[in-house]
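Asks: Next one to model:
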Amino acid sequence: KRSFVSLCIPLMLILCFTAVASAGPTIDGILKKKVLVIGTSASYPPLSYKTKNGTVLGLDIDLAKLMATSMGVKLKIEVIPFDELIPALEKGKIDMILSCMTITPDRNLRIAYVGPYFLSGQSLLTTKDIALNINGPADVNNPKFSIAVPRGTTTEMIAKKMLPQAKLVIVKSNDEALDLLKSKSVKAMMSDYPYVMVEAFRYKDKGFVANPPFSTEPIGIGVRQDDPLLVNWLGNFLNMLNNDGLLKLLTQRWVNDSSWIADLP
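Replies: Modelled structure (predicted):
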C-alpha cells in the first residue's frame, strides 16, 4: 500500500541519524529497546487515520517510519484517544506524539514541541444550505446554532473562545461529532481543516461542505521536557527533510492525492 519509506531516502539522512550515542533518557530508551513508540489518535485524516482493515496510515505515520529508519529501530504505533496523548507521553508510555497536534502555549508548558511540520486551521463541516449563510464566526455565534466539537482539542479551545454564544456539543471524538452531524442532531461540526475537507469529499451525497478555516494553527511533534537532545535530533531531522524537499513531497502525496480516501471505514 502507501509507504513513504519505500521512496528513495538520501543516504546522508540515514548516516546522520543512526549514530545517536549516549543521548538523553528518551533516545537511550529507544536505542536500548530498538523500538520507537509513537502515540497517535488515528482520527485526523490525512495526517493519521485507520483504514477499513484497521491499519494506521497518514502523513504522520510516514514521518514516523522515516524517523525509525533513520534511528535504525523498529516502529510501534500506539493508538490513544487524543485527550489522553499528553498524559501517555508524560508517563513514558510513548516516546513522542505525532497526531495532528497543534502547538499551543498551554500544552507547551507540559511538553516540548518540534516543528511545525504542517499548518492547519479550524473549520466547520455543515450542509450547503447552512454554509450559504456563513461568512464568518459571527454568523454561527448564537444559541440557536449547534456545533459538535471534539473534547480536549484546540478545536474545543478555539470554539469556546470564538463562539461563546453558540450551542457547543462537546463529544469524545471527531467520529462522534460526525455521527451527530449525519443524524442532523447538530447543524455543524468543527475540526481541523484537512479533516473537514476529507469528510466533505466523502459525504458529498449528503450535501456536506467545508467552510474556509477560522484560524491558522502550527502542527508539531510532542516530546517530553527531559530530553533536549531528542528535541535537537528531531529539529535537524525536519530541517533535512525540508532542505531535501522530502517533507513537501510527503505532504503533497497526502493532501493533493485523494485515492487513499477509498480505504477509510
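Asks: For the rest of this, base every contact and every neighbour count on C-alpha atoms.
Replies: Will do.
Asks: next structured bit after the biggest helix by length in the chain?
Replies: Longest helix in the chain, counting residues (DSSP state H): helix 228-244. Downstream of helix 228-244, the next assigned helix or strand under DSSP states H and E is helix 246-255.
Asks: What about the residue lying closest to residue 210 once chain neighbours are set aside, how many residues nearby?
Replies: The shortest distance from residue 210 to any non-neighbouring residue, by Cα to Cα, 6 or more residues apart in numbering, is to residue 125 (4.8 Å). For residue 125, the neighbour count with other Cα atoms under 10 Å is 28.
Asks: Please provide the structure for the following sequence as well, for comparison with the first:
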Amino acid sequence: MFKRIAALSALFALAASAAFAASALDKDTLVAATESTYPPYESRNEKGELVGFDIELTETVAKKLGKKVEWLDMPFDSLIPALMSGKVDLVAAGMSATPERAKRVNFSAPYEISFSAFVTGVENPPKDTDELAGKVVAVQIGTVQENFARSLGNVEVKTFQKFDDCVREVVLGRAAATLMDIPVAKQYVQAKDFAGKVTVAFNKQITGADKAIAMPKQDEALTAAVNGVIEEMDKSGELAALRDKWFKE
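Replies: Just a heads-up that it's a prediction; the model follows:
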C-alpha cells in the first residue's frame, strides 16, 4: 500500500512538473494579473474597463506574440503567489524588479525608472522623511513602498490593499503620509475625491529597481519572447510613445 501511495505521489509530482515545464507560449491566451488602483499604470475607466500604461503595454506585447490576453484583477500581495502557483502567466502592475522578487520570478527588461512621491496633507508638508518620525505612514501591502517605510524604523506603518485607501487615510488625518510612484501620486492629487486635500510633499528614489513585467521563474521561453518584443518596441520608439501617452505630465 505504501508503495502504491509513493508511486501515485511520484506520478502527481511528475505531472505537476510537466505542467510547469510547458511554456505559456504554447497557449493562445495569456492570463495576466494586475491590481487596478494604480493609475496611470492600471485603473478602471467609467465603463469599468482596465486601462493604463501596463495594460496597453501588455496587450501590445501579447499581440506581437500572436496572443490574446485575459486579465485578472487581484490584491497586490497576491500577484507573485498567483504567478508562482501557475494561476497566471504574467504580472503587469507597476511592479519594481527588486532582487528579492527576482529570486522567485523572472522579470522582463525594465520599461520605466521608479521614483516615489510622498503624498501628505496640504498644510505644512514635510520636506523629507526625517520630519515623519513618530508619525503614521500608510502604504499598500506587499509593495516596495511598504518595505521602505518599515526600513525607516521611526514611523508607524499601516498597510492597506489599495492605494486609494492609503490616500484616504491621509485626507482623514489618520496618516501623515503615503508614498507611491510619481505618476500615480499626480493622478491621486488631482482626483475628484482628493483634489485640494493632499499634495506631493517631496520625491525620493526608494529603490534602485525599475518597473518590469513579472513571469514564472521556470518559463524562460516566455521571458525571452517578452524581452524581445520590449527591445523591439524600445528601438522603434513605440515604448517612448507609450510613456508619453500615459506619463505626459
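Asks: Do a quick rundown of the helices in the stretch 1-150 of structure 1.
Replies: Per DSSP state H, counting those that start in this stretch, the stretch 1-150 of structure 1 carries helices over the ranges 11-18, 25-33, 59-71, 85-90, 105-108, 128-131.
Asks: Any chance of these in TSV with mean neighbour count and distance to residue 120 of structure 1 as columns?
Replies: Converted to TSV, these look like this (neighbours: other Cα atoms under 10 Å; distance: least, Cα to Cα, whole Å):
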stretch	mean neighbour count	distance to residue 120 of structure 1
helix 11-18	14	27
helix 25-33	16	28
helix 59-71	23	13
helix 85-90	18	19
helix 105-108	11	17
helix 128-131	14	20
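Asks: closest one to residue 155 of structure 1 among those?
Replies: With Cα to Cα as the measure, helix 105-108 is the member of those nearest residue 155 of structure 1 (13.7 Å).
Asks: residues in structure 2 aligned with the closest one?
Replies: Aligned using TM-score structural alignment, helix 105-108 of structure 1 spans residues 99-102 in structure 2.
Asks: ok, now stretch 171-182 of structure 1?
Replies: So stretch 171-182 of structure 1 is aligned with residues 160-171, judged by TM-score structural alignment.
Asks: buried residues in that stretch?
Replies: Neighbour-count burial for stretch 160-171 of structure 2, counted by 16 or more other Cα atoms under 10 Å, picks out 160, 161, 162, 163, 164, 165, 166, 167, 168, 169, 170, 171.
Asks: Report the two of those separated the most.
Replies: So, these by Cα to Cα: farthest apart are 161 and 171, at 17.1 Å.
Asks: all strands for structure 1, in order.
Replies: Using DSSP state E, the strands of structure 1 run over 35-40, 43-44, 48-50, 56-57, 74-79, 96-97, 112-120, 122-127, 146-150, 167-171, 188-192, 208-210, 217-223.
Asks: Give me the mean deviation of the fifth one from structure 2.
Replies: When structure 2 is overlaid, strand 74-79 of structure 1 sits 1.1 Å from its aligned residues on average, using mean Cα distance after the TM-score superposition for structure 1.
Asks: what's that strand aligned against in structure 2?
Replies: Counting by TM-score structural alignment, strand 74-79 of structure 1 falls onto residues 68-73 of structure 2.
Asks: May I see the buried residues of that stretch?
Replies: Here stretch 68-73 of structure 2 shows 68, 69, 71, 72, 73 as buried, counting by 16+ other Cα under 10 Å.
Asks: Who are the contact partners of the spatially closest residue to the third one that is not a sequence neighbour?
Replies: Spelled out, it's residue 71 of structure 2. Using Cα to Cα, 6+ apart and skipping residues adjacent in sequence, the residue nearest residue 71 of structure 2 is residue 32, 4.9 Å away. When contacts are counted by Cα atoms under 8 Å, 6 or more residues apart in numbering, residue 32 of structure 2 is found next to 69, 70, 71, 72, 88, 89, 90, 91, 92.
Asks: what do you get if the cut-off is 10 Å, keeping everything else the same?
Replies: Neighbouring residues of residue 32 of structure 2 by Cα atoms under 10 Å, 6 or more residues apart in numbering: 55, 58-59, 69-73, 79, 83, 87-93, 213-215.
Asks: Show me what it lines up with in structure 1.
Replies: Counting by TM-score structural alignment, residue 32 of structure 2 lines up with residue 38 in structure 1.
Asks: Identify the residue of structure 2 aligned to the residue nearest to residue 210 of structure 1.
Replies: So, by TM-score structural alignment, residue 125 of structure 1 is matched to residue 119.
Asks: circling back: tell me roughly how far the match of helix 105-108 of structure 1 lies from structure 1 on average.
Replies: Using mean Cα distance after the TM-score superposition for structure 1, the mean distance for stretch 99-102 of structure 2 is 0.9 Å.
Asks: How far off centre is that stretch?
Replies: 13 Å (Cα atoms, centre = their mean, to the nearest Å).
Asks: quick revisit: do I have it right that the match of residue 125 of structure 1 meets residue 164?
Replies: No. Applying Cα atoms under 10 Å as the test, residue 119 of structure 2 and residue 164 come out as separate, 11.6 Å apart.
Asks: Please identify every residue contacting each of these two.
Replies: residue 188.
Asks: which residues does residue 142 of structure 1 contact?
Replies: 163, 164, 165, 166, 167.
Asks: which residues touch the nearest residue to residue 207 of structure 1 once chain neighbours are set aside?
Replies: Closest residue in space to residue 207 of structure 1, ignoring its immediate chain neighbours: residue 127 at 5.3 Å, by Cα to Cα, 6+ apart. Each residue near residue 127 of structure 1 by Cα under 10 Å, 6+ apart is listed here: 181-182, 184, 187-188, 200, 204, 206-211.
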